[in-house]
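Trainee: Pasted the sequence and its predicted model underneath.
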Amino acid sequence: MADTDLPGTDVGWGILATGKIARTFARDLAVTPGARLAAVGSRNGDAAAAFAAEHGDDRTASHGSYDALLADPSVEVVYVATPHAFHLDNARAAFAAGKHVLCEKPIALDAADAATMVELAVAHDRFLMEAMWTACHPVIRALRDHLASGRFGTPRHLRAELGFRVDAPPGDRMLDPALGASALLDMGIYPLTFAHLMLGEAESLSATATLSGRGVDLDVAIAGRYPGAVANLSASMTSWSSSSAAIATDLGRIEIAEFYHPERAVFVPHDPAAGPQPDRAVAITAEEPVIGIGYGNEIAEVNRCVRAGLRESPLVPHSQTLTVLRQMDDLRAQVGVRFDGPPAGG
């Protein structure tokens, strides 16, 4: 297939799989400048056709197999939206077809598979990025820059939690260990990534968890030590968390609602004699707009990188992806969770 990385043209996207996350992604793709939905692929041709009709235009192709999607010359970048357990095989096929890849998080079940994916991207000279939209979010990027500048003091403690109740049948990907079901992988990756972005690479992490009868981690609590700071992080599939984060510094406290895609963060300074000073609070926002609900910003970053000839993003570098996956590998081992590999037919 000829390389179609042509500056000045819309990037042709192919969406591989048609589940809930793919639909959310497609809605943001539709409002992202420089991107268009070129094709969608599913193992069910009717599902692909319905998805294309709902989210595409009269040029959008639908394919009743993943192979047909990957053979479509109008597709430059493939968004892999299958369950975690199938990501490596899907990405392998996409690279072999000459496509760039944005792969839903976590990029793979473990760090070894993720490293293989990176090696394949390098071997095929293709772009690869984990779909960690939080790292591309304008408010998160602004907050990280402010922390690095010292404007709000030195961070000493970080808290981040993400959880919601999963009501699904046993065969659902959120509860089936064969599909990579894991509160840590689905939710915990966000607090871990947020802490990594704000504090740097963890020096040590320890976890405790409650497991289902099938060995799936349902609730996870993590204590972490980072350079100059500590963190407590949590993830849950059984209860409704605040989905918030906070960073305590020697000058005050930063609060972030919906920290994985926030509208803003707020710094409240603390006076040693008088206590918190809410009347002096500073809203932390970003000049760059949020595209859609935030997936558009990661789409725009992929577009930018592909058109610039980059093979990884500086916002979501391969090293960061691998670091967080190694952390999750270790945490899963600590709580006694293991994966036996995906079922056939993914």
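Mentor: Sure thing, it's come through.
Trainee: can we go C-alpha only for contacts and neighbour counts from here?
Mentor: OK.
Trainee: how about the helices of the protein, start to end?
Mentor: Per DSSP state H, the chain carries helices over the ranges 20-29, 45-55, 66-70, 87-96, 111-124, 133-136, 138-149, 183, 189-199, 295-308, 318-335.
Trainee: and the shortest one, what other elements does it pack with?
Mentor: Just to be clear, that refers to helix 183. Under the contact criterion of 3 or more CA pairs under 8 Å, 6 or more residues apart in numbering; DSSP states H and E, helix 183 touches strand 217-226.
Trainee: quick one: the strand it packs on to chain centroid distance?
Mentor: 18 Å (CA atoms, centre = their mean, to the nearest Å).
Trainee: Tell me what angle that strand forms with helix 318-335.
Mentor: Put simply, strand 217-226 runs at 120 degrees to helix 318-335, going by axes from the mean of the first three to the mean of the last three CA atoms, to 10 degrees.
Trainee: for strand 217-226, packing partners?
Mentor: helix 183, strand 204-211, strand 229-236.
Trainee: Turn these into CSV, including distance to R43 and mean neighbour count.
Mentor: Shown next, in CSV, are the helices and strands packed on strand 217-226 (distance: least, CA to CA, whole Å; neighbours: other CA atoms under 10 Å):
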stretch, distance to R43, mean neighbour count
helix 183, 27, 27
strand 204-211, 32, 17
strand 229-236, 31, 24
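Trainee: how about these, which one is nearest M117?
Mentor: M117 sits nearest to helix 183 of all the helices and strands packed on strand 217-226, at 22.8 Å, using CA to CA.
Trainee: next up, a second structure to put side by side with the first:
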Amino acid sequence: MSHQDRPVEWAVIGIGRAGRVRLRCLSEHAGADSAIQCSRRDPEHPTFDAVLEDEAIRGIFICRESSSHPDDVRRALNAGKHVLVEYPLAFTQSEGRDLYELARKNQCVLHVGFLGLLSGWASAVKTMLSHEQPNSAVYRFQAGFGAVPQADVRHARLGTMTLSRIQQLIVWFGQLHVETCTASQNDNGVVVDITFRSARGQVITLSESRLLNQKRTRALALYNSDDESIDVPDWYGDPGVFSMDTACFMDRCFGRVSKGNWINEEAVLHGLGLAEGISKTLSSIDE
């Protein structure tokens, strides 16, 4: 039996929502004949160390808290495993670059999950922008102020908090340069405003609001050179993105041509560099 004909075994690290959904997606796809889940908090699950030592495990999905992502990815790659990691890959551009170099050295796939970029809405906007180049754009995102954004504020990582939206803007507008960034914080949460300029000279504003009990929503506004509004599709959710991304990663592990999309190394590292710079600029935010 050839290597590509044998069943691939996968391990999902983390038993939160993302880990549970990834495990369910694995059961939907051919080749995922056996998958296990591991957690530091549940002794009934195998440990991460045991998964790394298991030669039958080919690919690892890292779905636990982001603070451990860089070390988890490094350990998995050093064990010769293909890796899918939910964003962020790392907290600095240099650390991210080192991980990609390690993946190449060990001939492993390193796949970063940015699920919002796979939605039908994001694709529709990208298609529209391939035909219409606006003079400026405003991207507004709001959501609750839960454990993850609270940790980003606590660790002075506001750039990381906005990374998914930054990555989306890179996919839509290409390379970006940060012109200004500000943040305001109170007991209810934090609001971050960032102004970018694209290589085409477009002015792009990202406004991210993370407040307690706030409903998650987003909106993109585009304007032409006369400051007239350009019609943009309304945002809508896409429940199939986990399955699409899981299938894409598996295709890459098998060396198959994937029908899915993923964020390439150059774009991921550019996003990490922007987020790192924003975090440093905003690290003086009042506690």
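Mentor: Noted; the coordinates are in hand. Keep in mind that this is a model prediction, so the values were computed, not measured.
Trainee: picking that back up, for S243 of structure 1, find the nearest of the helices and strands packed on strand 217-226 of structure 1.
Mentor: The closest of these to S243 of structure 1 is strand 229-236. By CA to CA, the value is 9.4 Å.
Trainee: okay, now Q142 of structure 2: neighbour count?
Mentor: 17 (other CA atoms under 10 Å).
Trainee: Quick check: closest non-adjacent residue to it.
Mentor: Leaving aside its sequence neighbours, Q142 of structure 2 sits nearest to S209 (CA to CA, 6 or more residues apart in numbering; 4.6 Å).
Trainee: Assess the claim that that neighbour and Y139 are in contact.
Mentor: No - using CA atoms under 8 Å, S209 of structure 2 is not in contact with Y139; the gap is 11.3 Å.
Trainee: hey, which of the helices of structure 1 is tucked in deepest?
Mentor: Mean neighbour count (mean count of other CA atoms under 10 Å) peaks for helix 183 among these, with a mean of 27.
Trainee: ok, residues contacting that helix?
Mentor: Helix 183 of structure 1 is contacted from outside by 216-220, 235-237, using CA atoms under 8 Å, 6 or more residues apart in numbering.
Trainee: Quick one: average offset of it versus structure 2, please.
Mentor: Taken over the aligned residues, the distance from helix 183 of structure 1 to structure 2 averages 4.9 Å (mean CA distance after the TM-score superposition for structure 1).
Trainee: Counterpart of T281 of structure 2 over in structure 1?
Mentor: Applying TM-score structural alignment, one finds that T281 of structure 2 aligns to Q334 in structure 1.
Trainee: I meant to write D98 of structure 2 there.
Mentor: Using TM-score structural alignment, D98 of structure 2 sits opposite T116 in structure 1.
Trainee: which ones are touching its match?
Mentor: So T116 of structure 1 contacts L88 (CA under 8 Å, 6+ apart).
Trainee: try 7 Å this time
Mentor: Counting by CA atoms under 7 Å, 6 or more residues apart in numbering, T116 of structure 1 makes contact with nothing.
Trainee: One more: L16 of structure 1?
Mentor: Here L16 of structure 1 is in contact with 40-42, 66, 78-81 (criterion: CA under 7 Å, 6+ apart).
Trainee: same thing but 6 Å
Mentor: L16 of structure 1 makes contacts with 41, 79-81, as judged by CA atoms under 6 Å, 6 or more residues apart in numbering.
Trainee: before we move on, the earlier item: tell me the spacing between the match of D98 of structure 2 and L158 of structure 1.
Mentor: 32 Å (CA to CA, to the nearest Å).
Trainee: Just give me the match in structure 2 for Y79 of structure 1.
Mentor: Under the alignment (TM-score structural alignment), Y79 of structure 1 maps onto F61 of structure 2.
Trainee: any idea how far D152 of structure 2 lies from I62 of structure 2?
Mentor: Distance of D152 of structure 2 to I62 of structure 2, computed by CA to CA: 19 Å.
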